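Chemist: let's see this in three dimensions:
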Amino acid sequence: MSAKVSKFMSSPSKVFYTAALTIIVIMLIGTGFDWQISQAIMDQNSWFGTIFQDFGLWPIPFIIILSSMVIINYAWRSKTMPWFVRCSMILGAFVLSGWQLWANYLKTTVYYALTLNDNIKKGLPVGQANSDGGNLHLSFLGNFAIWIIIYLVIFFLTQIWLSHKSDEQMDYLVKVAVVATLAAIVANDMNSAMKTYWGRWRPYELAGNHVNFTNWFQPNGANDHMSFPSGHTTAAAGIMLLPMFVDRANVKLQKITFWLGLAYCILMWASRVRVGAHFLTDATSGLWTVWFVFFIVLSITGMHLVEWKKDPILSDHNI
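Modeler: From the prediction side, this is the model:
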């Protein structure tokens, strides 16, 4: 094998092709045995499944919030830009990040947490919840108090982190912020559209009755059932953008962030099948559809999650 071929088959290519092959195999297994696998391992009393269900939706909102914090810091530093441009950037980033924290994380998480408490009181399975149409909520003051505390903590911690960045590092991070936000929003919107159009029943909704079961490749149209693809694994997949925010010179930390992010995705994937909220193919599709969007966006922009090696051949692989 030539040195060029050897390099081609090193870390980036291995990760990409291994992941692609694994996903194809899992989808094939789920195509034939979705129902049987779900019936064998589903348990709505699983605390593993419940914890990830209730509190694990943070990655995509966090990526957009982190990107907004970068924009705020960049605009504050950029004294040469017109004041109205800087103000627009700062105001827009504040609004976007605040909305993401509430609408795409806290709103659902508060509902799940209240449902968990209600389930315990009523002696119901701890993981029994329906985010597609729940109505438990806190008062306005309760919601605002949680939101403002978390937002301020994120704001001050990120600004302290960004204050140590050089102007050159900020030039890179602002590009990451734009690309990561685009990738996250496109992936999230695509997932929402697919869930509505596919109309697949969730395992727990079927309650052991095979009559309304359909395979993942069979869209049913909008019918208020939203199992395919998994929104939780879609959100979890967003964490794979986090290595982009690590300094490009610190390849070791980029790799650590990458592998920890992948581990989180796998845990979320397993938890959704375990708690009976999704079939195997639902959970898997929530991951691969998002990663596919990320792959396209990064390929177009020429950016990388991890600078695996300082090598021109490897730098062509946008993963």
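
Chemist: can we go C-alpha only for contacts and neighbour counts from here?
Modeler: Fine.

Chemist: how many neighbours does residue 145 have?
Modeler: Applying other CA atoms under 10 Å, we find 12 residues neighbouring residue 145.

Chemist: packing partners of the helix or strand hosting it?
Modeler: Taking DSSP states H and E as the definition, one finds residue 145 inside helix 140-163. Helix 140-163 sits against helix 59-77, helix 83-101, with contacts defined as 3 or more CA pairs under 8 Å, 6 or more residues apart in numbering; DSSP states H and E.

Chemist: which residues touch the first one?
Modeler: Think helix 59-77. Here helix 59-77 makes contact (CA atoms under 8 Å, 6 or more residues apart in numbering) with 86-87, 89-90, 93-94, 96-98, 100-101, 104-105, 155, 158-159, 162-163, 170-171, 173-174, 176-178, 180-181, 184, 188, 235-239, 241-242.

Chemist: and this one, so I can compare the two:
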Amino acid sequence: MSTQAKSPLLRNFLIAAVVLLIVASFGDYQISKTIMNQNSIFGTIFQNYGLFPENLIGFIAGQIIVANGLKRDIPVISKVLLVAGGLAFAFWETLHAVDNFLFYTYSSIGNVKVGAALGAANNDGGAVAYPHSLQIVISVIIWVIGSAIAYQWLKNKTEKSLQYLTTVAIAGVAVVYLSEAIVDTMKNNWGRFRPYEIFGNVKDAHFTAFWHQNGVNGHKSFPSGHTMAGMLAAFLPFFVERKNVALQRKMTIVTIAYGVLMGLSRIRIGAHFLSDVTVSGTIVFALIFLSMQLLGYRFVEESDALAVDALEDNAFQANYDFAKI
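Modeler: Model (predicted):
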């Protein structure tokens, strides 16, 4: 398939982002002041339980590594290392996902006990105590069930399909870590106060436009970390078989919509301004789109079966050539 085909999805996404940033340039402050509600159920649900896409990508990647270890004709020691390493990586991602939702869940429980807003949370590193034994138990349960599901999904994959998924898994992990590095670096250096700090009369909190850098001061509104995690869901369509165009299309719509809803939830709960979520979502979407286009893949492939076969052959040949090095 030609990678030169028109890509209206990226173009339309960037146009929407530019329009939203123009609106944010004039309305960031007033929009947040008007719709912010830290008792929002919508905002709290996404805050507490919506971060999982970034860990799900890593979990799936780990399971694909396991499948390679089980199915490849390689030395036993290599098989053992691949299976053990893949399972360990998947468990590590599960631990992080569970840590996130327990942190925010216990924060919400604490808020209710003291009469604070349900969704009030120290998004910049506050300590919340929860039983770490609970984290381990929940993580093990999710890991075991998820591993069993992944095994059923991967056990009958052809060698070419598994090679394709391996390429996607490596790209997915790279996109996640690059997204985190960019967003976290910007957050630390921008020093933008969050809406709930400004409207909550936090000492010295003041509004600054999104293009204004305050420097390192411990405040991390710009860009949005939650929106980054939510928009990473848009990578998931690439785990769909390239011949299943209908499912690719559905997954693309659902996952992009999820990222958008995450951004809206962050504005609603007062954790971020419109510009915070727009820039974050745009960074992640562009990274996903461009990295996969470099590999020759699109969110929704052409329905030409021969073209799709060529894509899988390219992935197979790339992995075969790498194996000979």
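
Chemist: where does the TM-score land?
Modeler: TM-score for the superposed chains, counting by TM-score structural alignment, normalised by the length of structure 1: 0.89, backed by 303 aligned residues with a CA RMSD of 2.1 Å.

Chemist: follow-up on the earlier one: ok, average deviation of the helix holding residue 145 of structure 1 from structure 2?
Modeler: Superposed on structure 2, helix 140-163 of structure 1 shows a mean distance of 1.1 Å to its aligned residues (mean CA distance after the TM-score superposition for structure 1).

Chemist: which residue range of structure 2 does that helix align onto?
Modeler: Equivalent residues of helix 140-163 of structure 1 are located at 132-155 in structure 2, counting by TM-score structural alignment.

Chemist: and for stretch 187-198 of structure 1?
Modeler: Counting by TM-score structural alignment, stretch 187-198 of structure 1 sits on residues 179-190 of structure 2.

Chemist: any idea how many residues pack against residue 322 of structure 2?
Modeler: Using other CA under 10 Å, residue 322 of structure 2 has 9 neighbouring residues.

Chemist: please say which position in structure 1 it maps to.
Modeler: So residue 322 of structure 2 corresponds to nothing, using TM-score structural alignment.

Chemist: which SSE is immediately downstream of the one helix or strand residue 182 of structure 1 maps to?
Modeler: Under the assignment given by DSSP H and E, the secondary-structure element containing residue 182 of structure 1 is helix 167-198. Stepping forward along the backbone from helix 167-198 of structure 1, the first helix or strand reached (DSSP H and E) is helix 203-206.

Chemist: what's the neighbour count on the aligned residue in structure 1 for residue 53 of structure 2?
Modeler: Here residue 53 of structure 2 is matched to residue 59 in structure 1, going by TM-score structural alignment. Other residues within reach of residue 59 of structure 1 by the criterion other CA under 10 Å amount to 25.

Chemist: how about residue 81 of structure 1?
Modeler: Neighbouring residues of residue 81 of structure 1 were enumerated by other CA under 10 Å; the total is 12.

Chemist: what's the match for it in structure 2?
Modeler: Taking TM-score structural alignment, the alignment pairs residue 81 of structure 1 with residue 74 from structure 2.

Chemist: how about its match, what does it touch?
Modeler: For residue 74 of structure 2, no residue meets the contact criterion (CA under 8 Å, 6+ apart).

Chemist: from residue 89 of structure 2, how far off is it?
Modeler: As for residue 74 of structure 2, its distance to residue 89 of structure 2 is 21 Å (criterion: CA to CA, to the nearest Å).

Chemist: so the corresponding residue of structure 1 for residue 37 of structure 2, which of the three states?
Modeler: Using TM-score structural alignment as the criterion, residue 37 of structure 2 maps onto residue 43 of structure 1. Classification of residue 43 of structure 1 by DSSP: H, G, I helix; E, B strand; the rest coil places it in coil.

Chemist: all helices of the stretch 201-325 of structure 2, in order?
Modeler: For the stretch 201-325 of structure 2, the helices defined by DSSP state H, counting those that start in this stretch occupy 225-231, 245-268, 274-294, 305-323.

Chemist: nearest to residue 207 of structure 2, of those?
Modeler: Among the helices of the stretch 201-325 of structure 2, the nearest to residue 207 of structure 2 by CA to CA is helix 274-294 (12.6 Å).

Chemist: against structure 1, where does that closest one fall?
Modeler: Under TM-score structural alignment, the counterpart of helix 274-294 of structure 2 in structure 1 spans residues 280-300.

Chemist: next, the mean deviation of that stretch compared to structure 2.
Modeler: Aligned to structure 2 and superposed, stretch 280-300 of structure 1 gives a mean residue distance of 1.3 Å (mean CA distance after the TM-score superposition for structure 1).
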